[in-house]
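Q: Please find the sequence and the predicted model below.
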Amino acid sequence: MRPSSVLTLPGWQNSTEGHWQTEWEQAYGYRRVEQHDWLHPKRGDWCARLQDVVADQEGPLLLAAHSLGCILVAWWAAHSPDAHKVRGALLVAPGDVEQPGVSELIPGWTPIARQRLPFPSIVVSSSDDPYCSPARARELAQGWGARWVDAGAHGHLNAASGLGVWPHGHDLLRSLMPPAGSAAPDHSSRT
């Protein structure tokens, strides 16, 4: 896949220097889906922006989401006519917006869409993430039909976690890439 076929989806407040998403963009040329307001995210606005970017893309896509970006992917996939363009999604440290206190901090993001995603996906979570417990991450992965991976104790898997270019995460993303020259899989009948 071309580097431009991998879209990164940061969470609330964007991904800063040292964040694995930023590192991947610099190292591999992946493209960030920029949002108009990183500090006061509105689900409808963020979904519309993701829809615009995906609709403008040709060929298959991979999504690499972090935190609120994971919640965005699930909601967008449930409503988009273009979800078929996505070959897979790496969903890292989903932010539990239904957790007490978070829904007040980031209003308008509940309920979390829990339908099976129409493309292969992997949820990666940390055993000590303050924004989503391992049990909750496994529950979300199950609802989304995703494989769940325990990353160990690394906090919110963000810049503060010190992952840098995060080779293990990149290997997981690459595992979602179709072999060169393969036909697009038909996920329309997935239940």
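A: Received the coordinates, thanks.
Q: From here on, just use CA atoms for contacts and neighbour counts.
A: Noted.
Q: In this structure, spot the helix with the most residues.
A: Among the elements of type helix in the chain, defined by DSSP state H, the one spanning the most residues is helix 43-56.
Q: contacts for the next helix or strand after that one?
A: Of the helices and strands lying after helix 43-56 in sequence (DSSP states H and E), the nearest is strand 61-66. By C-alpha atoms under 8 Å, 6 or more residues apart in numbering, the list of residues contacting strand 61-66 from outside reads 5-11, 21, 73, 85-94, 173, 176-177.
Q: Can you point out the buried residues in the next helix or strand after strand 61-66?
A: Using DSSP H and E, the next helix or strand after strand 61-66 towards the C-terminus is helix 68-79. For helix 68-79, a neighbour-count test (16 or more other C-alpha atoms under 10 Å) marks Leu68, Gly69, Cys70, Ile71, Leu72, Val73, Ala74, Trp75, Trp76, Ala77 as buried.
Q: alright, now check it against this:
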Amino acid sequence: MTPDTAPTILIVPGLRDHVAEHWQTLLQTRLRKAASVPPLEYDKLSCAARVAALDEAIAKIDGPIVLVAHSAGVMIAVHWAQIHSRPIHGALLAAPADLEAPMPAGYPTLDVLEDHGWLPIPRKPLPFPSIVGASRDDPLAAFDRVAAMAVDWGSRFVDLGKVGHLNPAAGYGEWPQADSLIRELL
């Protein structure tokens, strides 16, 4: 695969959008062919608006795409895959937030998530190769629930160990394992 035919890595952030110290932001800055779904200005909690933003970002890319999603970004990618047919080369789905379970204080409630179109979590197999990485101590998703999602989506499941929610609050900045998991999808 030459640099010109290599897939574009499309970053799909979660509900907190772009965080300078987040591994996704750091990954994007060091990759040659990378893009990111831009932050929403309005309807920030709307699943449909997030899916539309992902679809717009995908439409701007010529050639193959590998999605790199984190947290609610995983759910955005999964919802997108249920209604769109653009071929995707593969997806790294890291630390998906379990939006069907009550979240810690400071996060949207189940009622709010349902009102904004996030529920239920789609469970159909994804139409592209994917890897789901799960943390054993993620405050936003139980390990066994993420393992079940991976099975439903037809994804390869990777036990990431105790990495919290794989975000700056859990000590991640750089996440070197992302590089090797992405290479598997290329």
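A: All right, it came through fine. Bear in mind the structure is a predicted one, so any value in this text is a computation, not a measurement.
Q: which stretches of structure 2 form helices?
A: Using DSSP H, the helices of structure 2 run over 23-30, 47-59, 72-83, 110-115, 143-153, 177-185.
Q: The first one against structure 1, how far on average?
A: Think helix 23-30 of structure 2. Following superposition, helix 23-30 of structure 2 is found to deviate from structure 1 by 0.8 Å on average (mean C-alpha distance after the TM-score superposition for structure 1).
Q: and Asp144 of structure 2, how many neighbours?
A: Burial of Asp144 of structure 2, expressed as a neighbour count using other C-alpha atoms under 10 Å, amounts to 12.
Q: Trace it over to structure 1, please.
A: The equivalent of Asp144 of structure 2 in structure 1 is Ala135 (alignment by TM-score structural alignment).
Q: Check Gly164 of structure 2 too.
A: Looks like Gly164 of structure 2 aligns to Gly155 there (TM-score structural alignment).
Q: does its match really touch Leu163, like I thought?
A: No. Taking C-alpha atoms under 8 Å as the definition, Gly155 of structure 1 is not a contact partner of Leu163, at 10.5 Å.
Q: out of these two, which sits in the more crowded spot?
A: Gly155 (20 against 17).
Q: Pick the most buried one from the helices of structure 2.
A: Among the helices of structure 2, helix 72-83 has the highest mean neighbour count (mean count of other C-alpha atoms under 10 Å), at a mean of 22.
Q: Average offset of that one relative to structure 1?
A: After superposition onto structure 1, the mean distance of helix 72-83 of structure 2 to its aligned counterpart is 0.6 Å, using mean C-alpha distance after the TM-score superposition for structure 1.
Q: what range in structure 1 matches that helix?
A: Aligned by TM-score structural alignment, helix 72-83 of structure 2 corresponds to residues 68-79 of structure 1.
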